[in-house]
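> Pasting a predicted model and its sequence here:
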Amino acid sequence: MATMCRRTDPRDPRDLLSVALSRATEPSSDFDLNDDAHLLANVKTRPAGVLCAVEDLGGVPHVILTKRSSRLKHHPGQIAFPGGKQDPGDADPIAAALREADEEIGLPPSHVEVLGTLPKHRTVTAFQVTPVIACVTAPFVARPEPGEVEEIFRVPLAHVLDRRNYSIQSRRWQNSMRHYFTVPWGPYYIWGATARMLRVLAEAVEVGQ
């Protein structure tokens, strides 16, 4: 059972994250550590939204993440936020993120307080992703959607907000070497777009400390 993200002291994650959101102004992308952004200069992007939901577990704020199904077309088996592309029925990327979180992990929109959004992140697969930062406000039972989510897990917020936990690594993709951020946690290899968006949040938090 997840519990709510509570206002317990001056380090309350709502206040910390809200201030950080006001500082994060520069968009990010999968190309930030690479020099090939020009290859997609004329490629039309598709809007998407992901939910960075913070919940309180025993007085310690955690971020909810998923391991994607290996059967998915985009980013199979990778660590990701709940979320996905914006459908015609979604009012905006925030609505898409909330809908997808409900479908993928069983988190009802009524149990979420949206604090704001980070600048958009462009992926190498041509998605323009809006990271939605939010707090879980009521208990819910996490339920992975079998076709999309292999596993749901939590990472302490403090871990992903500490820039010392990040490293830059590389691997070969489509005949070229690509560099990317990682922020591992236990057995979970958090990398790529998810790590880059978390890094943006970490940088914004650090500016105010």
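Looks like it came in fine.
> Only C-alpha atoms from now on, for both contacts and neighbour counts.
Will do.
> Where is the longest helix in the chain?
helix 192-207 (DSSP state H).
> That one - contacts with which helices or strands?
helix 13-23, strand 28-29, helix 157-160, strand 176-182 (3 or more C-alpha pairs under 8 Å, 6 or more residues apart in numbering; DSSP states H and E).
> Go again with 7 Å.
helix 13-23, strand 176-182 (3 or more C-alpha pairs under 7 Å, 6 or more residues apart in numbering; DSSP states H and E).
> Just the terminal-to-terminal distance for stretch 118-127.
15 Å (C-alpha to C-alpha, to the nearest Å).
> Quick one: residues in contact with that stretch.
21, 24-30, 44-48, 128-132, 193 (C-alpha atoms under 7 Å, 6 or more residues apart in numbering).
> please redo it, this time with the cut-off set to 6 Å
Stretch 118-127 has contacts (C-alpha atoms under 6 Å, 6 or more residues apart in numbering) with 25, 27-30, 45-47, 128-131.
> same question, stretch 150-159
Everything outside stretch 150-159 that qualifies as a contact, by C-alpha under 6 Å, 6+ apart, is 61-69.
> can the helices and strands packed on helix 192-207 go into TSV with extra columns for distance to residue 40 and mean neighbour count?
TSV is the format used below for the helices and strands packed on helix 192-207 (distance: least, C-alpha to C-alpha, whole Å; neighbours: other C-alpha atoms under 10 Å):
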stretch	distance to residue 40	mean neighbour count
helix 13-23	28	18
strand 176-182	15	17
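> Alongside the first one, take a look at this:
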Amino acid sequence: MTVPDLRTRIRDALSISGGASSDFDLNKSIRPTGLTQTPAAVLVAIHPVLETVILTKRSARLKHHPGQIAFPGGKQDPTDATLTDAALREAHEEIGLPYGIVDVLGALPTHQTVTGYEMTPIVGMLTADYDPIPEAGEVSEVFEVPLSHLANPENYRIEGRYWCGQRREYYAVPYGPYYIWGATARVLRGLAERLS
């Protein structure tokens, strides 16, 4: 697919209306009450030539979600004028993505996490190549997954684990050695639904 065609396909997908998602979509009975929703943003960065999505493997030394697969991103700081600014700043800090090489196409609906974040997935296409520089304290690996794999709803499955004494179900979309699950898989599934 040519870059303009891919850009149009992504923009069209982002224009489809849809509601927010959450870590509780499959677990209505365990929704905690009184969670503070801290604004956060992640960058769903698409490499248009390779037609891949950039993901990270979080450092095993992190207190929260060690070793999990995630988008670059984090909470909105007071210095971030917008959630887009937060996503771009975090991507720069976590994987060395230069500020000027992301063509922001829009955002997916927000996703509420079990850890109390209201996460906005910002979708953008790279306009140039770059060499990832993982921030060693947060990121152990930067890798890319074909968009064709992530855009196919048939590649998603529902799995489960016990959490706080109750079985918690979640979406997963494994790829090779990478186990993509939880909020990251739920956001990607929302994108897949719009692209299919």
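Yep, that arrived. As the structure is a prediction and not an experimental result, all values here were calculated from the model.
> Kindly provide the TM-score of these chains.
Remark: TM-score between the superposed chains equals 0.96 [TM-score structural alignment, normalised by the length of the second structure]; 196 aligned residues with a C-alpha RMSD of 1.4 Å.
> any chance of the contacts of stretch 118-127 of the first structure in JSON lines, plus distance to residue 109 of the first structure and neighbour count?
Shown next, in JSON lines, are the contacts of stretch 118-127 of the first structure (distance: C-alpha to C-alpha, whole Å; neighbours: other C-alpha atoms under 10 Å):
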{"residue": "25", "distance to residue 109 of the first structure": "26", "neighbour count": "13"}
{"residue": "27", "distance to residue 109 of the first structure": "26", "neighbour count": "14"}
{"residue": "28", "distance to residue 109 of the first structure": "26", "neighbour count": "20"}
{"residue": "29", "distance to residue 109 of the first structure": "27", "neighbour count": "20"}
{"residue": "30", "distance to residue 109 of the first structure": "29", "neighbour count": "23"}
{"residue": "45", "distance to residue 109 of the first structure": "26", "neighbour count": "16"}
{"residue": "46", "distance to residue 109 of the first structure": "23", "neighbour count": "15"}
{"residue": "47", "distance to residue 109 of the first structure": "20", "neighbour count": "19"}
{"residue": "128", "distance to residue 109 of the first structure": "22", "neighbour count": "22"}
{"residue": "129", "distance to residue 109 of the first structure": "19", "neighbour count": "28"}
{"residue": "130", "distance to residue 109 of the first structure": "17", "neighbour count": "27"}
{"residue": "131", "distance to residue 109 of the first structure": "16", "neighbour count": "26"}
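> ranges for the helices of the second structure?
3-14, 83-95, 147-150, 182-195.
> Those into JSON lines, with extra columns for distance to residue 70 of the second structure?
Formatted as JSON lines, the helices of the second structure follow (distance: least, C-alpha to C-alpha, whole Å):
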{"stretch": "helix 3-14", "distance to residue 70 of the second structure": "20"}
{"stretch": "helix 83-95", "distance to residue 70 of the second structure": "11"}
{"stretch": "helix 147-150", "distance to residue 70 of the second structure": "14"}
{"stretch": "helix 182-195", "distance to residue 70 of the second structure": "6"}
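> Need the winner for burial among these.
helix 83-95 (a mean of 23; mean count of other C-alpha atoms under 10 Å).
> Who are the contact partners of the residue most central in space within the second structure?
By C-alpha atoms, centre = their mean, the second structure has its centre lying nearest to residue 71, at 4.1 Å. If you count contacts by C-alpha under 6 Å, 6+ apart, residue 71 of the second structure has them with 42, 55-56.
> Among those residues, which one has the most neighbours?
Within these, residue 42 tops the neighbour count with 27 neighbours, counted by other C-alpha atoms under 10 Å.
> What's the match for it in the first structure?
By TM-score structural alignment, residue 42 of the second structure lines up with residue 50 in the first structure.
> same deal with residue 139 of the second structure?
In the first structure, residue 139 of the second structure lands on residue 149 (TM-score structural alignment).
> and what of residue 72 of the second structure?
By TM-score structural alignment, residue 72 of the second structure lines up with residue 82.
> residues in contact with that match?
So residue 82 of the first structure contacts 50-51, 101 (C-alpha under 6 Å, 6+ apart).
> how about those in a markdown table, adding distance to residue 89 of the first structure?
Shown next, in a markdown table, are the contacts of residue 82 of the first structure (distance: C-alpha to C-alpha, whole Å):
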| residue | distance to residue 89 of the first structure |
| --- | --- |
| 50 | 16 |
| 51 | 18 |
| 101 | 15 |
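> which of these lies closest to residue 162 of the first structure?
residue 51 (19.8 Å; C-alpha to C-alpha).
> ok, that closest one touching residue 132?
Yes. Using C-alpha atoms under 6 Å, residue 51 of the first structure makes contact with residue 132 at a distance of 4.9 Å.
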